[in-house]
Each structure stands twice: as structure tokens, then as C-alpha cells.
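Participant: Sequence first, then the predicted structure:
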Amino acid sequence: MIRKKRLVHREADGRRIPGTWRHAFINNGGRYYLTDLFIYADGIVDAWEPLTLAEFERKLACGWVATELPEGGQASAHALAVWKFGAPATWHTPEQLLAEVRDTVEELNGRPDSTDRCLAAVDRFMADRTEANRLAVREAYFAIPENVRHYALGDMDLKDWPLRVLAAGVGGLDEVAEEEVGREEYEEAIGYFTERQEWGSAAGPDADGGLSSVHIPHSFPAASDTPDKSALRNTYPAPVAYEGTVYPTVTHAYWALSTPDPAARAAITAADTAGTARLLGEEAARHGDWERTRTAVLGRLLRAKFDQHPELAAVLLATGTAAILYDDMDDPFWGDNAGRGRNWMGRLLELTRAELPAPAGQAPEPRAPLGR
């Protein structure tokens, strides 16, 4: 996952290319140098020199970007220290590091990474449980870098166990547990994904006064003639006119309005994707009172979105009185994030829903309380 404090950019052909960085070792003539590996949205990787992804793959294959460190090897961090490796342990193979870099490029562009693609394959399987769809889950699961697979479900207890079982199938091998998957285990995994899908729908009374909940998972929604609950995400491609400017998404508008810099605001508004708009916004100068006013600004943007798009307002109204749980993996202030966040986006959606007029001929339902 991209960390906010690791956001960088470079200029290319008059464009500002967002990126991020991570640590890596360069093997230069048998000496290992701890350095920064810069990864950019256009697929350029800077490892002491700009490289395409294909060139970076070759640097990994020949060991110039090192994923193995020899005992007794000479190491250096420029202007900081020199040392020898004692009993080095590394966490990547060349293939794993390349896969993580590819995922980072997808994230920087606001596109699904390997984990997102795997979870989408699970959804397709659950909708149509054919062997071909299960095998597609298996392929997508093993496309996730091995060292991050156990984070794929965001489940602190089971880790990726349900995914491993589904990928293996009845009679197949769970390669982590090194055990054959039985029918009972397989059905338990299917039950897990069934509950996961139903978690956000009317799940019955809860501790907050008998209200059901609707889960808005982290996703990369696309415009649709028949929008579903993904249309409630701020990244949904629904243009929003606000104070004389039309923004491609609520995300574009929120980050553009966060900065007093006219050039930065224009660049954010023109960003190709909501993910790029967010990256540019996080790098730009911020209004001094933004922390105090941002919730009110986002509330007004949501009202504008649903006022201007009745078909999306219908999706929000269809949630009834349910509490809305909104995932934002990068920000626990806005996201519920499996109960670990403050869920302010969910609360604002509930407030917006309460302010929307009921469809013609329908009596308004009792409103859900704003807090949870």
C-alpha cells in the first residue's frame, strides 16, 4: 500500500508524474548500497537511473537490484554508514519485488492491483460457482506477491486462509498448511465469503439500536447505466458542478478545494483518475483551516453530487435507514476500515441521505441516527 509520507513526483514533458519510493539495495561491483527506489505512475522506476519496467526486470534478474545479500558482504548507506552483513535475511525474490512494483504502478494510477483483481474474481465465482471461475480465483490469488497474500482479505484472524482453500478446491493442496483441502473446509470458506458479501446488506439487528448496515468496500467503480452501491464512493465517475467548476468526481473536487494554489487546483481538476487527483492533492499546499472545514466541504460536495444525479440519489435512498460503513484504506478518519476507523464518510452519506427528498409517492422513512 502506498504511504502518504512517501509521495514524490517528477516532471516529464511538462507533466507532473506522481510516484512513491521504497528502500532497496544496489549491487555495484560487489558492494551493496542502500538506496531509494522511486516508482512512478507512468511505469518508470528510478534505481540510480530511470528504467522502464522491462529494464527494471532485467536489473532484478542479473542481481544489480539485489534481493539476496551475502553473509560478509560489504554494505554502504551514502554519507551515513558502512557495515558488513552478518546473517542477512531478505523478504523478497526478484519476482515478488517486481510484482509489488507493478502493483504500486496500478495504485498510483487508481487502477485495481493484484489483490483487487483477486477479490473481484472471488465475487465472480460467488455469483456463478463454476470450476472455470474457481480456477480464475486460483490464478488471481497466485498473482498476488507471496509476501503480501496474507493481507488480501484484511482479516487479522484468518489472514488469507479462505482464499487459499478456495484456490485449492476440494482435494487440492493448501500450499501454506501443506494439507489437502476437505469438503468441510471448502464449505466453510464458501460460507466465509457469503457472510463477507452479506455483511454490508440487511444483516439484522445490531448493537446500535436494531439498524442494519451497508458496507461500501474499497473499489475502483466504473460508470454504469444501472449503478449499484459502488456509486456511493467518492471516486465514482459522476461529474459534480460546484461553485462554477465541473469536477470529474467528488474526489477531484475535494482535493482541488483543499489547496489555495490555483495551478495545483487546476492540475487536480484535470487529473486523469481520482487516484491521481488524490496524489496531487496530498502533495499540494493546504488551506490553513482545512482540517477544521474539510468535513463541511465534503458534505456540500456530496449533496451536490446526489442533487445533480437523481439515479445515484436513488441508490443512496435505497439503503433505507441502514448505517453506512465506508472503507478508505488510506485514511482511518474517513473510513470504517473493519471497525478500526472513524467512518466520517459513512456518517456524511447518512446525513446526505436524510436531507434528500423521498421519491414521489413514497412516504419518507424514519431516519437513521448520524453517529454509530
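Facilitator: Yes, it's here. Numbering: from 1, shown residues only.

Participant: rest of the way, CA atoms for contacts and neighbours
Facilitator: OK.

Participant: Settle this for me: Ser76 is touching Tyr32, isn't it.
Facilitator: Yes: with contact defined as CA atoms under 8 Å, Ser76 reaches Tyr32; the gap is 6.2 Å.

Participant: So for the two, which residue has more residues nearby?
Facilitator: In this view Ser76 and Tyr32 are compared by other CA atoms under 10 Å, and Tyr32 has more residues nearby, 25 against 17.

Participant: and whichever strand or helix holds that one, which residues are buried?
Facilitator: Using DSSP states H and E, the element containing Tyr32 is strand 31-40. Of the residues in strand 31-40, those buried under the neighbour-count criterion (16 or more other CA atoms under 10 Å) are Tyr32, Tyr33, Leu34, Thr35, Asp36, Leu37, Phe38, Ile39, Tyr40.

Participant: Second structure follows, compare the two:
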Amino acid sequence: MRRRTFRTADGQRVEGVWRHIFTRNGDTYYLADLIVYADGAIDCGVGGLTDVAGLRGYLQSGRVATTLQDGARGSAHDVAGWRFAEPDAWIDPDMLLGEVADELDFLNGRPDSSERCLVAVQTYLADPTEDNRLAVRDRYLAIPEHLRIYALGDMDARDWPLRVLVTPVDAHLDADPDEEVVTADVLATAIEYFRDRSLAAAVRETRTPADGAEHAQAATLTIYRGRQEHPGTEVLQNGWRATITINGRDYPSVTHAYWALSTSDPGWHDRIAAAPKGDDAAALAEQAPRRAGWPAARLAVMAVLLRAKYLQHPQMAQTLLATGDARIIYADLGSAYWVASRNQGTNWIGRLLEVIRSELAVAEAGIPLPATHDASPSASP
């Protein structure tokens, strides 16, 4: 899973993840998407939203299928059809439900079953009592069976060190007589693996590249219509009323300026610039002729307009700077070229905001760099 998506509920963005599943209707299995949302809502591909209990019911009834019947019909989004021949399913209902529980933990910033198991391992290493070993065993068995080999993120070791820890000394792994016996030496090897792993993790956490952290330290910021996750960041929307001056001409917002400059017709330019709201400016621009070469030029135009906004409005510049090194996802309405929409979108506005934030940081830090950008595009209406 962990293919990201979202839905909008009561004007709020609700994060989600999805995976493929099969739903069953009569003797036909349909390839569908199982979508799990952070608020616990689940789309099983059978119409409407349910929850974990509802998903369990669909699994029990066979409406959501983890077992495929030999010879049954299959269909994929109305583009392909077949009959199953010797189908081999990898998971059962309990595994799927465990996977969903992990995804809900992930979406809500909680440790999932694998992470909880590794916490128990650390407790055992600090105090290797039988009770703590049994706690590791319980946490290990709580990981969905098909995901256990990924718990350590080490496909060479797979889950062998965990299996050793949860097996009593002198017993066979997994209580299988065909598996190796866990001797004191085998247990010591597994423990050494975890101690080396902990040491390596501690080194990684304390080692910082010379020019700063490799990954964002601040939480991702999503900008969209309606109430913001972080109050005050609504000013970062392009349609926010913030007059910018370009080539001596005032525009009520970045959106107004962008669409007005997209046409070389003076009459349309003035009508768009005078529109009551940004949405009105965009609607008018759809009727106006585009400048020749606009698709190739639009990214540079947007960059100049955004730069002008934050250079001409210092308080808004401080709001942008206050986002730190957060990744900015611009999820407002608009073309997928500019925004990050459902499972697609190049998010150019978000990326430009990050660049301009860095330029503002250069000025704030007093780093002596030449001015390479002019906040006034040469295009004139």
C-alpha cells in the first residue's frame, strides 16, 4: 500500500492510501481499489464508504475477496476479462485487516505493528528477561504474516533475527522440525544483529551532512481551499488578495496577474485584471486568446509573480519563511501542472514556493549573492 491519495470531507483534506483488491459479484471478480483514509473511512470498491468492521463483514461474505475461485470470471476496470486458472492468493482476510490497521496507524502518525515490535526488541535488549522476550513474540505475531519479512527493512536478513528472538532456546524455529534449532550461539548472533543495528541507527541519527539535514525537519504543509491545517498560511494561496505591481501595473492577486498576462489582447487583459475574484479572472481568461508560446513561458511568469508577491509583502514573506524546510504541497483547485491533485500533479506552485522561500532565506542570512531575477516580467499587456 502507501500509494497516497485523499478525499475532501466538510472542506477538509483527509489523507489516504490505496491498494488493489478484488470484489466479487456473483461468479465474477472485479479488480478494484481498497482506499483507507486517516479518519477510519474505507472505500472497498463496492460503493460508498465503510469502516474496519464493515470491511470485515465484506470479507466474511466474500464481497471483498482474498480467495479466488478456479474457473471464475475476472474483470479489470471494463478493459479486460478472463477466467482464473489455478489462482494463487497471497493473503487471507486477517492479513488484509492487519494491513489496513497498519495503514491507519501510518496515516495518523502512530507506530505500526512492525515498529511496535522493534520497540519491544529494544526493551528486551535492555533487559533480556523471559517476560520481555514473550512481549517481543506477541508483537511479532501481531504483524500481518505477509509483512513480517519486511519488518526489519533488511531483505538479506529478512525476519530471521526476529524469529530467533521469539523462539525458546533449544526449540525449532516456528516450531517446525525442518527448521534450525535455536541454540545459545544462534540467539547470541541474533542479539548481536540488533545491537549492531541500534548502533548504526544511532550513528545515522547523529551524523548530519556538512550543509544540513538530508530530509525536511518540518512537517509537510498542504495549501488548499478552506480552513488551513496551520492557521495563517492561507495567505500563501495564489488567489489571496495581495496587490502586486508588475511593470507599473497593479493586480489584486497573483492569480489575477497570471491570467491577465497570459493574453496579449489589451481589452481582455484589463477585464481579467479587474475581475472581482481570482476564480473570476481564471474564468474570463478561458475565453481570451493565449499569448504565442505561453505554455513554454508560463512557469517563468509564475515564478516572477510569486517572487513579486513575497518581495512586496514582507509579512507574507515571513509567513513563508516560518514554514522552515517543510515540503509544500499546493492542493488548491487548478491544473495538475500547477497543483498536487489526486494521485497526480506536478505541484509546480508548491515547488516554486520552496525555491522562493530559500531565496528569502538567502536575503535574511545576508549571503552575498548577485541578484539574478527581476520581479517584473518583460511581457506587457
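Facilitator: That came in fine, so what should we check first? What you see is a predicted model; the values in this text were computed from it and never measured.

Participant: hang on, the earlier thing: so the strand holding Tyr32 of structure 1 corresponds to what in structure 2?
Facilitator: Correspondence between strand 31-40 of structure 1 and structure 2 is established over residues 28-37, with TM-score structural alignment as the criterion.

Participant: Quick check: the matching stretch compared with structure 1, mean distance?
Facilitator: If you overlay the two and look at stretch 28-37 of structure 2, the average distance to its match in structure 1 is 1.2 Å (mean CA distance after the TM-score superposition for structure 1).

Participant: Not counting its own residues, what contacts that stretch?
Facilitator: 6, 14-24, 42-45, 65, 68, 72-77, 100, 103-104, 107 (CA atoms under 8 Å, 6 or more residues apart in numbering).

Participant: Buried only: go through those residues for me.
Facilitator: The neighbour-count criterion (16+ other CA under 10 Å) marks 6, 14-18, 21-24, 42-45, 65, 68, 73-75, 100, 103-104, 107 among the contacts of stretch 28-37 of structure 2 as buried.

Participant: Quick one: name whatever helix or strand follows the lengthiest helix in structure 1.
Facilitator: The longest helix of structure 1 (DSSP state H) is helix 290-308. Sequence-wise, the next helix or strand beyond helix 290-308 of structure 1 is helix 310-317, with elements assigned using DSSP H and E.

Participant: Can you mark which positions in that next one are buried?
Facilitator: Of the residues in helix 310-317 of structure 1, those buried (16+ other CA under 10 Å) are Leu312, Ala313, Ala314, Val315, Leu316, Leu317.

Participant: ok, Leu284 of structure 2 to Met302 of structure 2 distance?
Facilitator: Distance from Leu284 of structure 2 to Met302 of structure 2, counting by CA to CA, to the nearest Å: 18 Å.

Participant: Please apply the same query to Val182 of structure 2.
Facilitator: Taking CA to CA as the measure, Val182 of structure 2 falls 64 Å from Met302 of structure 2.

Participant: Contacts only, for the one residue sitting closest to the centre of structure 2.
Facilitator: Nearest to the mean C-alpha position of structure 2, counting by CA atoms, centre = their mean, stands Arg4 at 4.9 Å. Each residue near Arg4 of structure 2 by CA under 8 Å, 6+ apart is listed here: Glu15, Gly16, Val17, Trp18, Asn343.

Participant: Mind doing that once more with 7 Å?
Facilitator: Contacts for Arg4 of structure 2 (CA atoms under 7 Å, 6 or more residues apart in numbering) come out as Gly16, Val17, Trp18, Asn343.

Participant: Closest to Asp131 of structure 2 out of those?
Facilitator: Compare each of the contacts of Arg4 of structure 2 with Asp131 of structure 2 using CA to CA and the shortest gap goes to Val17, at 35.9 Å.

Participant: what residue of structure 1 matches up with the closest one?
Facilitator: That one, Val17 of structure 2, aligns with Thr20 by TM-score structural alignment.

Participant: is it true that that match lies in a strand?
Facilitator: Yes: secondary structure assignment places Thr20 of structure 1 in a strand (DSSP: H, G, I helix; E, B strand; the rest coil).

Participant: I'd like to know how far the residue lying closest to it once chain neighbours are set aside sits from Pro18 of structure 1.
Facilitator: The shortest distance from Thr20 of structure 1 to any residue other than its chain neighbours is 4.6 Å, reached at Leu7 (CA to CA, 6 or more residues apart in numbering). Leu7 of structure 1 sits 7 Å away from Pro18 of structure 1, going by CA to CA.

Participant: and if you look at Glu100 of structure 1?
Facilitator: Looking at Glu100 of structure 1 against Pro18 of structure 1, where the rule is CA to CA, the gap reads 17 Å.
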